[in-house]
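1. Need the 3D shape of this:
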Amino acid sequence: MSALAGLAFAGLTGCAQLPLGEPAASFGNIEKAGRSGTAPVAVGPFRLDPDAAPGIDAGLSVRSNVVVSPIQGSFAQYLRQTLITDLQAAGLYDPASPSEISGFLTDSTLDVPLDTGHASLGARFVVVRLGKAVYDKELKVSASWPSSFVGMEAIPSGVNQYGALYHTLVGKLLDDPDYQAANPK
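-> Just a heads-up that it's a prediction; the model follows:
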């Protein structure tokens, strides 16, 4: 069943797992990566931050449905794949690079009430270059949007808003002057 059909079915029946779509490259992030002046990087492990609530990596409840990651059932892995996808499309992904980005998922929320929806995403990114940590920073992004009483409208809108935060967070990393200074060409 497609994700859209799954969302429609969930809106009618009430209880379903709703997977995010597979990460696709973001044109905006390809441009940001190209302008960043950074060297190609490898992407290491991404996992849940030890201080974060264990459940935020596995799924998010939305009006009796559960949003899940199609990448190993983990939002941390979804963030990792989103980063790889954007870097590959920009020509800045190199598994053999002396610089490696790893990450820790610190925040992942989605709330779709009857008035205004809210979502947030955060991660601590660590860049190690030639065995030395040169960047270690937590970045966060969030979104708010008008929500609907009708679940068949509100749920897909919320899932789309939440899913878009992954590219927004990667873009925030690529725009960060500290990241750019830590991984110059």
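2. drop to CA atoms for contacts and neighbour counts, all remaining ones
-> Noted.
3. For this structure, which segments count as helices?
-> Counting by DSSP state H, the chain has helices at residues 3-13, 27-35, 75-89, 151-175, 177-182.
4. What helices and strands are in contact with the last one?
-> Read it as helix 177-182. strand 132-146 (3 or more Cα pairs under 8 Å, 6 or more residues apart in numbering; DSSP states H and E).
5. closest one to V127 among the helices of the chain?
-> With respect to V127, and counting by Cα to Cα, the nearest of these is helix 177-182 at 7.7 Å.
6. Ignoring the adjacent residues along the chain, who's closest to the residue nearest the centre of the chain?
-> Among the residues of the chain, the one closest to the centroid is Y166, at 2.6 Å (Cα atoms, centre = their mean). Spatially, and ignoring its direct neighbours in sequence, Y166 is nearest to L79 (6.1 Å; Cα to Cα, 6 or more residues apart in numbering).
7. here's the other one to compare against:
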Amino acid sequence: MAIVFRPQGLRWRTCTCALLLAALATGCAQLGAPPYAADYEALDRLEARNPGKVAVAKVQPTDPNDKINTLGLRRAKLVSPSGSFAQYLEDALVRDLGEISVYDPKAPTRIAARILVNELDLGVVNGTGRMDVEVTVTRNAAQTLRKTYRGEIAFDSSYANIVAVPAGQAAYPRLVRALLRQVYGDPQFVAAIAPSAP
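-> Below is the predicted model:
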């Protein structure tokens, strides 16, 4: 008797694509942003500079209805699994800093961030993303840095929604990584979170 193996991953992708196509056709698709994945090269470089312990303040804006926390992908809507894109960024920061063992919610050095621009443009052939974030670092309530960083990405898109919308959905974690890569690689940021003198 022949045994036929049916790959579950392929079946899942087929069903997902079918559901996405149906939702797009009715104009009611709501898609979750994929989980954030760290840029380990950027984190290794930051760790090599011996940063001090840091806390992370609540990233702004916290209102889930704020335009920053709403991303349209043509007739679909991209939503954050964290409830808002501000929380998505906060979770990414905490995770990254925890990866290199410098995150400490009680540390006197605190990173605060406000998202100013949060955009994905699917285009017709090429898609783009842009995120601008104002980062403020304080140490014992004294400000040591206030600077705006920009992350930008490009990705393949299409006139067809069934191609372009999943491409935009998949691109969001890349956009957050691009933004944080700019932050972690900035010498002024590194100096602001350096260990305080004894």
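8. Quick check: TM-score for this pair?
-> Remark: TM-score between the superposed chains equals 0.86 [TM-score structural alignment, normalised by the length of structure 1]; 178 aligned residues with a Cα RMSD of 2.2 Å.
9. Quick check: the residue nearest to Y166 of structure 1 touching L165?
-> No: judged on Cα atoms under 8 Å, L79 of structure 1 makes no contact with L165 at a distance of 9.6 Å.
10. sorry, back to before: what residue of structure 2 takes the place of the residue nearest to the centre of structure 1?
-> In structure 2, the residue paired with Y166 of structure 1 is V176, using TM-score structural alignment.
11. how much space is there between the residue nearest to the centre of structure 1 and T13 of structure 1?
-> 28 Å (Cα to Cα, to the nearest Å).
12. R146 of structure 2 -> structure 1?
-> Aligned counterpart of R146 of structure 2 in structure 1: D136 (TM-score structural alignment).
13. who touches that match in this structure?
-> R124, F125, V126, V127 (Cα atoms under 8 Å, 6 or more residues apart in numbering).
14. How about V125 of structure 2?
-> Counting by Cα under 8 Å, 6+ apart, V125 of structure 2 touches D156, S157, S158, Y159.
15. Trace it over to structure 1, please.
-> Match for V125 of structure 2 (TM-score structural alignment): D115.
16. ok, that match to G151 of structure 1 distance?
-> From D115 of structure 1 across to G151 of structure 1, the span is 12 Å (Cα to Cα).
17. Isn't A57 of structure 2 up against A113?
-> Yes: at 7.5 Å, A57 of structure 2 counts as touching A113 under the criterion of Cα under 8 Å.
18. So which of these two has more stuff around it?
-> Per other Cα atoms under 10 Å, whichever of A57 of structure 2 and A113 has more neighbours is A113, with 23 against 15.
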